[in-house]
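Peer 1: Next one to model:
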Amino acid sequence: MTDETEKDYRDTVFLPKTDFPMKAGLAGKEPGILDRWARIGVYDRLREQRAGRERFILHDGPPYANGDIHMGHAMNKILKDVIVRSQSLMGKDAPYVPGWDCHGLPIEWKIEEAYRKKKRNKDEVPAKEFRAECREYATKWVGVQREQFERLGVMGDWDDPYLTMKFASEAVIAGELLKFAERGQLYRGAKPVMWSPVEKTALAEAEVEYEDITSTQIDVAFEITETKSAAIQRLLDKGHLKPFAVIWTTTPWTIPVNQALAYGADIDYVLIPDGGTVKSYLVAEPLAAEFLKRCGERNPGIFSNHESEWEVIKGSELLGTIVRHPMHHLGGFFAKPRPFLDGSHFVTTDAGTGLVHMAPDHGEDDFLLCKANGLDPVFAVTGDGKYRDDWLWLGGQGSVINKKFVASDGPICTDLREAGALLSASDDFEHSYPHSWRSKAKIIFRCTPQWFIPMDAALDQPLPASVREGDVPPEEALDATGMHVNEDAPVPASATVNHNGATLRGTALDAIEHTRWVPERSKNRIRSMVEGRPDWVISRQRAWGVPITLYVHRQTGDYLRDPAVNARILEAFREGGADAWFGADHQALLGPDYSLDEYEVVTDILDVWFDSGSTHSFVIEQRYGEGVRANLYLEGSDQHRGWFQSSLLESCGTRGRAPYDAVLTHGFALDGNGRKMSKSLGNVVDPLKVIGESGADILRLWVAQTDYFEDVRIGKQVLAGTSDTYRKLRNTFRYLLGALEGFSEDERIDVRKMPELELYILHRLGQLDVELRSAAENFTFTRYVRALTDFASEDLSAFFFDIRKDCLYCDAADDPKRRACRTVLDILFHALVRYAAPILCFTAEEVWQARYPSEDGSVHFLEWPELPPLPGDDAISTNWSDVRALRERVTEAIEPLRREKTVRSSLEANVTVPDLPLSEAALAEIFITAKVSHAEGPVTVARTEFHKCGRCWRHLPEVAVDGALCDRCAEVLKA
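Peer 2: From the prediction side, this is the model:
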């Protein structure tokens, strides 16, 4: 053996060198990177660098300032940040102003919870003190959540976020309301609205969630006293069979507020005699069997009757029928006759008895039908869910949502049973029911005087000032029976609306059609919601929020519309915020032209959705100019009935257009098994814990690679998969850094002089570039991540890097092929670190600083890579798809020999292939084999007879013995 074969050539090989660690240690590194970004002012410097460029504005939907962030927050904010960073990478000026919703029930409820623990009554606390505590609470959580959002890597104007409780913001919100008021696009009326007896306020649809409950269901008989139906009249004339109309309900507490019964004109009803009594019961024929089943145990005599004895009555014959309330003996309100009303548009035979009892205080259909027939609400149920103290039946009792109160043995059923009117009662009816999403308590529909923005009034013409649609006398104008004090007083006519002009509903629906919805199917969801929504209830009976800044004339009921008064109100708000209204010198605000004695000061506060719906005015327009709208709104799918819709309606009402060009909707974060996260289930995945253990970049990559347009899963197994993807990307960067050690511009080679493999990789990079830009522009980052990771794993690690290791490690430093390879690696580095930066914002910075260390520099200052132009298509003459497919076949054919240890690596293999898309020598390099030959038939493999080069380890014919040098390596060492 010669001395040459005994030499160790490791020091002569150009192995990758880098200090960039394989182990990420993100949880420990990321805080330091955040500190550095803050120190050098990355966000502000980006604004300076992008000044004058095309602007991209993603308007941040405000989360509530209460509690630590959860996974839904993390998913939402990360997705926003990825989009903003990608738009900045594409060269746009992409500011991001984070914000918080600081008013409303969630925060107020937290203060009340603290009061309850201290046994304090909120109603006894001065409003100023209570509001100050709400402001302090919101301020605290803004600070906490700000740190948590920043820890996610979210880049934005954290020094100047928008808060709905800032004085300037409250002034703008009040100003937006007054725009509606000055045009007469507000009215005060009484309609049933969703009401929380626990929180004592009206709720918006977005503040309601549905849960399955078990309720009491009852069948109640109302005695028929007058009718135009011949069949019923015959029973009345005979006098020995008393007819009763039967209603079925799952809300027994509404019986004390009943004013009428509704029927379906096309429904067939039957009179069923009770074999054991002198009574007969009127129910819908299709529901008779179910009615008998419910009532059978209590009234076994009913079953002795045959259907042939039942009188059939068409619903239309019931017009003019009168019943009396089961508690008519109490007199007053309950002694008043109850008419049958035609409710064909909502009475069905799906369940119950086909007759529906009407309580206009507690149902939309009830309210509209009764109002059309001159029956007004009576406000028997107070804000805390009890009956008024002066109500003749159950006065001062409740709460109506208390299960015991409405149970089959509760006071309502007990009194009905004693009156002989309760035909059945059971506590086993299961159904879905609305709850307050904050208190989790059941809600009711309750008619109260509220302020509304009409959906179908002409926007170009104000509502008549003297008319308030749906208005009713205030509660104090009702006597102890619940009847109007002055029953002869004229009832205001309904507001006449000019439908020739555009309505808020029509304008909003048109704006929906001219907005880009991502995914496109989400347009159908919001369109159906706007098409069917009622007038917007904008008033709340709470303390913490922006007040409805109106003065209502005590005699006419009209609200004051005076620009000079409004200007004084807004100036007071700018100086002292919304608190200025509650402690104001209202005579001073009214000025010399009006007397405060003649005006009522409205003390209701605005629906918090009006607050957030107005944010475009003080975040977008005030910062970027009047008329500027956001390029994108992005929130969860629940915001079709929340922020997306309130922003749409507010902007359409004041500006005649949507406040956004596009809306992106994402799904919700579920646990690893696809279940909703719940503390009670113990399946909550805490984003702060994930960051503390794995780092924010892992969470960011999870968000970007999920199909976030749907609900997504997260758990240990899911995050383990994300970590695997991260490691592949990190190792790609580590290899690039090591392989590029010492690279300089002098080494760069012209693209036109590159081998075809390098040209092919640059061609694939160009295809990737087009794909990533398209994905970024369409906000489809699942596609973005998949393309990026597939390129890194399949095109680079498993193909290009694998093939070119020999050239990179063993060719001479100035060899043109090695220079071409390193030039391509440099191009790849600059492209990939930019592509990764919007998603792996911390890792991309670490990678960039590892190669270009600078206290002032940042990868996030860079723009989308400019790839070198490639020569014409003829320069890539090989069909590389065929080459790669053949390479896979060769690898598969070698694997059995590796398992049998016939060969230890592909370098020891000779292969024969049926096709030669390149020369045999080129294919041997690409397949990383000793030799390639051509032969018809399948790919075959055999152990090579060539010896192994002691430096490059290739088996080549010129190597005399194992350990000797091949011609290439000998030439390199000689040089």
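Peer 1: can we go C-alpha only for contacts and neighbour counts from here?
Peer 2: Fine.
Peer 1: what helix or strand is L648 on?
Peer 2: helix 643-655 (DSSP states H and E).
Peer 1: roughly how far is that helix from the heart of the chain?
Peer 2: 17 Å (Cα atoms, centre = their mean, to the nearest Å).
Peer 1: P816: how many residues sit nearby?
Peer 2: Other residues within reach of P816, judged by other Cα atoms under 10 Å, total 17.
Peer 1: Just give the nearest non-adjacent residue to it, would you?
Peer 2: I749 (7.6 Å; Cα to Cα, 6 or more residues apart in numbering).
Peer 1: Would you state the strands of the stretch 551-700 of the chain in chain order?
Peer 2: If DSSP state E, counting those that start in this stretch is used as the criterion, the strands of the stretch 551-700 of the chain fall at 551-553, 599-601, 605-606, 630-636, 660-666, 669-670.
Peer 1: Just want the most central residue of the chain.
Peer 2: Per Cα atoms, centre = their mean, the C-alpha nearest to the average position across the chain is that of G636, at 1.3 Å.
Peer 1: In contact with that one, which residues?
Peer 2: 76, 665-668 (Cα atoms under 8 Å, 6 or more residues apart in numbering).
Peer 1: quick one on the thing from earlier: which one, of the strands of the stretch 551-700 of the chain, ends up nearest to T823?
Peer 2: Comparing these by their distance to T823 (Cα to Cα), the top pick is strand 630-636, with 38.4 Å.
Peer 1: Please generate a structure for the following sequence too, so the two can be compared:
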Amino acid sequence: MANDAHGETAARDYRETVFLPETPFPMRAGLPKLEPEILGEWARTDLYAAMRKKRQADGAPLFVFHDGPPYANGAIHIGHSLNKILKDFVVRSRFLLGYDVDYVPGWDCHGLPIEWKVEEEFRSKGRRKDEVSKAEFRARCREYAEHWIGVQGGEFQRLGVIGDWANRYSTMDFSSEAKIVEEFHKFVAMGQLYRGSKPVMWSPVERTALADAEIEYHDHVSPTVWVKFPVIEGSDGEVGASVVIWTTTPWTIPANRAISYNPDIAYSVYVVEAMETGLPFEPWAKPGDRLVVADRLAEDVRAAAKIDRWRREERVDCQGMVCAHPLANLDSGYGFAVPLLAGDHVTEDAGTGFVHTAPGHGQDDYQVWLAHGHREIPDTVDPDGAYYDHVPLFAGLKVLETEGKKAGKFGPANGAVMDRLIEAGNLLARGRLEHSYPHSWRSKAPVIFRNTPQWFIRMDAPIEGPAHQGKTLRQTALRAIDATEFYPAQGRNRIRSMVETRPDWLVSRQRAWGSPLAIFIEKDTGHPLADPDVSKRICEAIAEEGADAWFNRPASDFLGNHDPDRYEKVDDILDVWFDSGSTHAFTLEGRADSHSPADCYLEGSDQHRGWFQSSLLESCGTRGRAPFKAVVTHGFTLDEKGEKMSKSLGNTIEPQAIMKDSGAEILRLWAAMVDYAEDQRIGKTILQTTVDGYRKLRNTVRYLLGGLAGFDEAERVALADMPPLERYILHRLWQLDGLVRRAYETYRFQDVWRPLSEFCSGDLSALYFDIRRDALYCDRPDSLRRRACRTVMDLVFERLTAWLSPLACFTMEEAWATRFPSAGSNCLRVIPETPAEWRNDAEAERWGRVETVTRAVTGALEVERREKRIGAALEAAPRVHITAPELLAAFEGLDAAEVFRTSQASLVAGEGPEGAFRLDEVKGVAVEPLKAEGQKCARSWRILPEVGSDPRYPDLSLRDADAVAYWDEQHGE
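Peer 2: From the prediction side, this is the model:
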């Protein structure tokens, strides 16, 4: 007490004696400003290299994480962000688990999207692609890709992604191109490469063949036609009739060479007796027409042809039947016979039960044609999507437009063919059908099946040598899939089913920007030259000059003693999936600080048919094994309504905007919160939820930092001396340690964030901090209870900043540096070892029971506050009646008032009075919410009878009086 100017005693202000939390760690993060500062420090110290150096010095095991290369053609989008953040989670968590992690970011640089952009640039300057030399064109493609590598690299690093950015790889590096060609030549040397003339998916707009992985399906409206093929050979009842086919590609009729049927389907001749009347057009069928169709589909055909009435005349045996081409009466070029061929691909699901067979324009058509001994495949449509000049009636007509505003639209071919079928009298009916149609993944334009000579890698030819032991590429790949870990597990079935059924690998493309096949073909035999010396010279030249060496140098530079006149130089480029599928060969192999196969690949689930599969096949073909030990896949990012993001719909979320407004940490926590294995959603509401979760985490960390101000080792309390509550929190740390480690080891990042955030909000904020706040603020610094509390807070801080560092890397770095500014980066740490002695199942069980009773007390006090009978819990002195012995025993050694956050409390065995407060879900607990008796302590605000017992401090409780006396002594008062 002190005397004022009038000699009266004035109450002392005890605020300065209260040990309130102190920390410079701000409540508001300011992430958009803070993160670049942290990134700058990481760059200055070369954090990734420092992390590797430290782990190597510690003798850590090596973990190799291979980066699936994004395509270098634009700013990153939200899908990129999810992908790269998840990869960063892998890298950082493996460092945290004590590994030395090899992660080299890379880029996919060849291919059509860049070619188009560069073509557009030249066109804008008045130059067509064919007016630009290949060397100039490729140089500009290289410049374009290099620009976007720089842009994307900066954006990825802004997300907090660490890796060996200084030594990034790209498929267009000269050394990479050389290695890609070298890998391809291994297939040549093994005899696994062949040139086949068969239908492949062809993009006239892009003027190249496409593989399955480059195709996506979109709804498309196609014309449908029912076409009559007059029977010229068969039984007496069949000759004079017409076999009816149905197709959605009328433009393929000129390429027809056969009709396929299924011997298990019942067919009959149907004789037209009458047509529908009152139609706005004249039907093409006439009474007396004799039509051969499948019995189960006859009604569908009758309705389509507007036939009012017909009669089934006789069953038909299709074996040996031959038809005329439906255009034969218009041009002798179609005067060949059209045989009926048995094929099990024919069904009764739709159409007529017959399949028009154009072996140059369909895989099933091609297979059934070959199966019946035919070898010649007609060429009907040229690379630009137009009929060749030798095609009767239709020479030069476009199937697909490739120039101008109509590029990618179907041209006049369909209409012209239908007009000619009408003229020939062989169009029975036509209509329109909306169905799923293949489109180019890049151009979004429709594709066609087109016969063209291409290069393929065999899937089903035995491969000799110790790595394969006579197994085929397909068999080797399936065996490798079975030996690989998949996260989630269903990824194995997905890729396995694709590899089981995929055709031979189409590896050639007719474009300019890519790695060349770089092979010579012997003109006499058509076989590729497999000479290791030639291959070596080619690869050395490409390593020195890039792919241009192949296109610019004469053949004699490579052939050595071989006569250049005997060989044809192949100028096709490789499928870009072969490029990216070879990245393991030039990124991981040949380095002392890496190994192959990689421990993990991670990409979107679409890469089961893309990069995962091409990498698998490339490595299985050349090494007899997969290039990975584990495969992790994530879903696609949708908007908040679950719809695919689209600029036209205006529902896109730009990662750059999020980083500018809220910081990359929010994106990282969003990625940690979602179940990435499924399709996940993002939008303003979801991001706000993420921000709220981040704010709670930050407040927890801030409280820890404030409560630990000035903590030193002299305060530390041993486990044996810890109070029960501290033992419980240590038990929770032991639990979480095992959980976090297992979750990181199995790439379940959501299972790190969720329990840790619940621990922060539940065990820490709602329980531990709430109970211990009074002791932390008001106990004298040398009290066991306060020292134990700060010891536990130190241990929590030590683990929380480690456990969360892969997910919330910026905030954990800020927190660590705030407390230990000279200790080096938080990222250099490993998870602290958690003693097994911290496990305390009995204490966990005790606090579960304590919390059960506390729920009832809290409920009673809420009623009292609502009714204005008390203002705060410290005004209460609840009397708690407990019937269950185990609940009562749980409070042994505890201060019930401290647990209930009240000034006083008492526990009584028994039922309690009838009017006591009870919760239905808490059986055997009744609460009398009595008011606390005594005076209010001026320092801690607890109401106790003992207040004023110490004459030195008449307005304080004994505990507070002792603490103030200690403070006064320390401050010389």
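Peer 1: Would you pull the TM-score for this pair?
Peer 2: Once superposed, the chains reach a TM-score of 0.91 (TM-score structural alignment, normalised by the length of the second structure), with 915 aligned residues with a Cα RMSD of 2.0 Å.
Peer 1: I'd like to know which of the strands of the stretch 551-700 of the first structure lies nearest to W451 of the first structure.
Peer 2: Across those, W451 of the first structure has its closest neighbour in strand 605-606 (9.1 Å, Cα to Cα).
Peer 1: Surely P724 of the second structure and E843 touch.
Peer 2: Yes - counting by Cα atoms under 8 Å, a contact exists between P724 of the second structure and E843, whose distance comes to 7.0 Å.
Peer 1: Which of those two has more residues huddled nearby?
Peer 2: E843 (19 against 16).
Peer 1: Once you drop chain neighbours, what's closest to the more buried one?
Peer 2: Y728 (5.5 Å).
Peer 1: which residue in the first structure lines up with that neighbour?
Peer 2: Mapped onto the first structure by TM-score structural alignment, Y728 of the second structure lines up with Y760.
Peer 1: And that match, which helix or strand is it part of?
Peer 2: Judged by DSSP H and E, Y760 of the first structure forms part of helix 756-777.
Peer 1: Can you name every helix or strand that that helix contacts?
Peer 2: Contact partners of helix 756-777 of the first structure among helices and strands, from 3 or more Cα pairs under 8 Å, 6 or more residues apart in numbering; DSSP states H and E: helix 71-89, helix 781-790, helix 816-836.
Peer 1: what's the spacing between the residue mapped onto the residue nearest to the centre of the first structure from the second structure and V796 of the second structure?
Peer 2: Per TM-score structural alignment, the equivalent position to G636 of the first structure in the second structure is G604. G604 of the second structure sits 35 Å away from V796 of the second structure, taking Cα to Cα, to the nearest Å as the criterion.
Peer 1: Tell me where the stretch 401-550 of the second structure has helices.
Peer 2: Remark: helices assigned in the stretch 401-550 of the second structure by DSSP state H, counting those that start in this stretch are 413-424, 473-482, 491-501, 532-545, 548-552.
Peer 1: Equivalent analysis for the stretch 751-900 of the second structure, please.
Peer 2: Applying DSSP H, counting those that start in this stretch to the stretch 751-900 of the second structure gives helices spanning 770-778, 784-803, 809-819, 841-866, 885-889, 896-900.
Peer 1: for whichever helix or strand comes after the last one, which positions count as buried?
Peer 2: By that I understand helix 896-900 of the second structure. Elements were assigned by DSSP H and E; along the chain past helix 896-900 of the second structure, the next helix or strand is strand 906-909. By neighbour count with 16 or more other Cα atoms under 10 Å, strand 906-909 of the second structure contains no buried residues.
Peer 1: so where is the helix or strand just after strand 906-909 of the second structure in the first structure?
Peer 2: Sequence-wise, the next helix or strand beyond strand 906-909 of the second structure is strand 917-919, with elements assigned using DSSP H and E. Counting by TM-score structural alignment, strand 917-919 of the second structure falls onto no part of the first structure.
Peer 1: Show me what strand 917-919 of the second structure packs onto, helices and strands only.
Peer 2: Partner elements for strand 917-919 of the second structure (3+ Cα pairs under 8 Å, 6+ apart): helix 841-866, strand 922-928.
Peer 1: Mean distance of the strand ranked longest in the first structure to its aligned residues in the second structure, please.
Peer 2: Longest strand in the first structure by number of residues, with DSSP state E as the criterion: strand 208-226. Following superposition, strand 208-226 of the first structure is found to deviate from the second structure by 0.8 Å on average (mean Cα distance after the TM-score superposition for the first structure).
Peer 1: What residues of that strand count as buried?
Peer 2: For strand 208-226 of the first structure, the buried set under the neighbour-count rule, 16+ other Cα under 10 Å, comprises 208-209, 215-226.
Peer 1: what do you get for stretch 309-327 of the second structure?
Peer 2: Along stretch 309-327 of the second structure, these residues count as buried under the neighbour rule (16+ other Cα under 10 Å): 310, 315-316, 318, 321-327.
Peer 1: what do you get for stretch 953-968 of the first structure?
Peer 2: By neighbour count, with 16+ other Cα under 10 Å as the criterion, the buried positions of stretch 953-968 of the first structure are 953-957, 959, 961-966, 968.
Peer 1: Same check on stretch 331-346 of the first structure?
Peer 2: If you call a residue buried by 16+ other Cα under 10 Å, then stretch 331-346 of the first structure has these buried ones: 333-334, 337-343.
Peer 1: So which of the residues you listed are in helices?
Peer 2: When DSSP state H is applied, these are split such that none fall in helices.
Peer 1: Which of those fall in strands?
Peer 2: Cross-referencing these against strands under DSSP E gives 338-342.
Peer 1: what's the angle between the helix holding Y760 of the first structure and helix 71-89?
Peer 2: Put simply, helix 756-777 of the first structure runs at 120 degrees to helix 71-89, going by axes from the mean of the first three to the mean of the last three Cα atoms, to 10 degrees.
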